[in-house]
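[1] Okay, here's the prediction I keep looking at, along with the sequence it came from:
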Amino acid sequence: MPVTPQPEWPRPPVGGYTADDLDRLPNLPPHTELIDGSLVFVSPQTKFHMRVMRLLEHSLVLAAPDDLEICREMTVRLGPRDRPEPDVLAVHASADTGLQQTTYEPADVVLAIEVVSADSEARDRESKPLKYAAAGIPHFWRVEEARGLPVVYVFELEPARRTYAVTGIYHEQLKVAVPFPVEIDLTAVDPRQRGGTGAPRDAE
């Protein structure tokens, strides 16, 4: 009876991987993150997750000032053992180093957004916000699902203590003035809701 070959998983070095290893290790699955020196592989994306990222990216691109760029799924080098990948980012346009760029520094990032999924709850609610705040990223949004629609928890950095304070919880409509003014119809994530202002009506 033939034996099914087992996949070759990378074996961690003593002390764990470093941020530079993400660019060196061959055949890593897409969207692999580094958290505390360990590789984190993500599960297949849900449709809710995809729709929320599309809505947020589209809305933020339209609202962002010229000196900021909106990116999806780019890693941030928080330190030698941490290189997470927020779902959506607002970064300084001056941080662009070219088409082969794979990561940003914390000082480049104005806003990091995580859309919570079943396998990322602990990371998105606990470990990542702590690390983003400690690195000095001024704004963080966490997006949760409630009855098929996104709920956005908005946090702002308290710089003296390097911790986040919640500044708002938004259902159906997100309207904030910082890091730049933006208004998003959160019901537009559901294609059955017509006329939303946050995404193209023919999206999906």
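    Received the coordinates, thanks.
[2] drop to CA atoms for contacts and neighbour counts, all remaining ones
    Fine.
[3] ok, which stretches of this structure are helices?
    All helices of the chain, identified by DSSP state H, fall at 47-63, 121-122, 128-134.
[4] out of those helices, deepest packed?
    The highest mean neighbour count among the helices of the chain, using mean count of other Cα atoms under 10 Å, belongs to helix 128-134: a mean of 20.
[5] helices or strands up against it?
    Secondary-structure packing of helix 128-134 (3 or more Cα pairs under 8 Å, 6 or more residues apart in numbering; DSSP states H and E): strand 163-171.
[6] The strand it packs on: how far from the chain's middle?
    Centroid separation for strand 163-171 versus its chain: 16 Å, with Cα atoms, centre = their mean, to the nearest Å.
[7] for comparison:
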Amino acid sequence: MSAAREDGLDAEYAWPRPPEGGWTADDLDRLPNLPPHTELIDGSLVFVSPQTRFRLRTIRLLEYALLSQAPDAYDVDREFSVRLDRRNRPEPDVLVYRADADTGPGQTWHHSDAVVLAVEVVSEDSEERDREVTPRKYAAAGIPHFWRVEQSQGLPVVYTYELDPATRAYSPTGIHHDRLKVTVPFPVVIDLTALNRRPPVVPPAQPS
């Protein structure tokens, strides 16, 4: 059983007190007992609410589709943090990164220089972050592509953006209903109506 503190909180569930100037990206790997998927935005810890079925299945759909169509030079992760700078380490719902940036099973974050696409699925508790805060920070960090996913009548709608290197801001490139087809960062086609279908299972190779 965890020890009780004078304020009546169990030490196991007491939130850490931020240092002067806020937390840093490296602190996420050192702080004990953080909830899963804790993010760092402007030096503050951000905790996520329980996710909806729509968000869960949209992430799954996009992850599998991107992974199956990505060239060998790229790889795909879901809900993995990206270090943008010393005070910002958000966790995109899906991200595409250079495969050579994989440093092994103990890796806990990607540097923004390795990321070519960040995807955020907007949920009720993260609307402002997903629509305004994190896209602005992804662009400032130089991530070339960003997708924002909204829900419409139970299906995902994908808003695609590309970085303007002159302004260091994203420019909209499309709004995709039912079917997403793009050529950057690599050619990919995704049937957005397949949200609730099981992805195809590839049978194991038979011994010769």
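    That came through, no problem. This one's a predicted model, so the numbers in the text were calculated from it and none came from an experiment.
[8] Out of the helices of structure 1, which is closest to Leu157 of structure 1?
    Of all these, it is helix 128-134 that lies closest to Leu157 of structure 1, at 6.4 Å by Cα to Cα.
[9] any idea how far that closest one is from the chain center?
    Averaged C-alpha coordinates place helix 128-134 of structure 1 at 12 Å from its chain's average position (Cα atoms, centre = their mean).
[10] follow-up on the earlier one: dump the helices of structure 1 to CSV, plus distance to Arg147 of structure 1.
    CSV is the format used below for the helices of structure 1 (distance: least, Cα to Cα, whole Å):
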stretch, distance to Arg147 of structure 1
helix 47-63, 11
helix 121-122, 17
helix 128-134, 24
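[11] so which of the ones you listed gets nearest Phe140 of structure 1?
    Between Phe140 of structure 1 and the helices of structure 1, the tightest spacing by Cα to Cα is seen for helix 128-134, at 7.4 Å.
[12] which residue numbers in structure 2 go with that closest one?
    Mapped onto structure 2 using TM-score structural alignment, helix 128-134 of structure 1 spans residues 134-140.
[13] same thing with stretch 73-92 of structure 1?
    Aligned by TM-score structural alignment, stretch 73-92 of structure 1 falls on residues 79-98 of structure 2.
[14] Straight-line length of that stretch, end to end?
    End-to-end span of stretch 79-98 of structure 2 (Cα to Cα, to the nearest Å): 16 Å.
[15] who touches that stretch?
    Identification of contacts with stretch 79-98 of structure 2 by Cα atoms under 8 Å, 6 or more residues apart in numbering yields 22-26, 37-43, 59, 62-63, 73-78, 108-112, 114-121, 134, 137-138, 141.
[16] ok, the most centrally placed residue in structure 2 to Glu120 of structure 2 distance?
    Ranked by distance to the mean C-alpha position of structure 2 (Cα atoms, centre = their mean), the top residue is Pro92 at 1.2 Å. Per Cα to Cα, Pro92 of structure 2 is found 6 Å from Glu120 of structure 2.
[17] before we move on, what about Arg168 of structure 2?
    Taken as Cα to Cα, the span from Arg168 of structure 2 to Glu120 of structure 2 is 19 Å.
[18] Show me which of the two is the more surrounded one.
    Glu120 (26 against 17; other Cα atoms under 10 Å).
[19] what residue of structure 1 matches up with the more buried one?
    Using TM-score structural alignment, the partner of Glu120 of structure 2 in structure 1 is Glu114.
[20] That match contacts Trp141, correct?
    Yes. Contact status for Glu114 of structure 1 versus Trp141: in contact at 6.4 Å, counting by Cα atoms under 8 Å.
[21] Buried residues in stretch 75-88 of structure 2, which are they?
    For stretch 75-88 of structure 2, burial by neighbour count (16 or more other Cα atoms under 10 Å) applies to 75-84, 87-88.
[22] scratch that, stretch 137-151 of structure 1
    Applying a neighbour-count criterion of 16+ other Cα under 10 Å, one finds 137-144, 149-151 buried in stretch 137-151 of structure 1.
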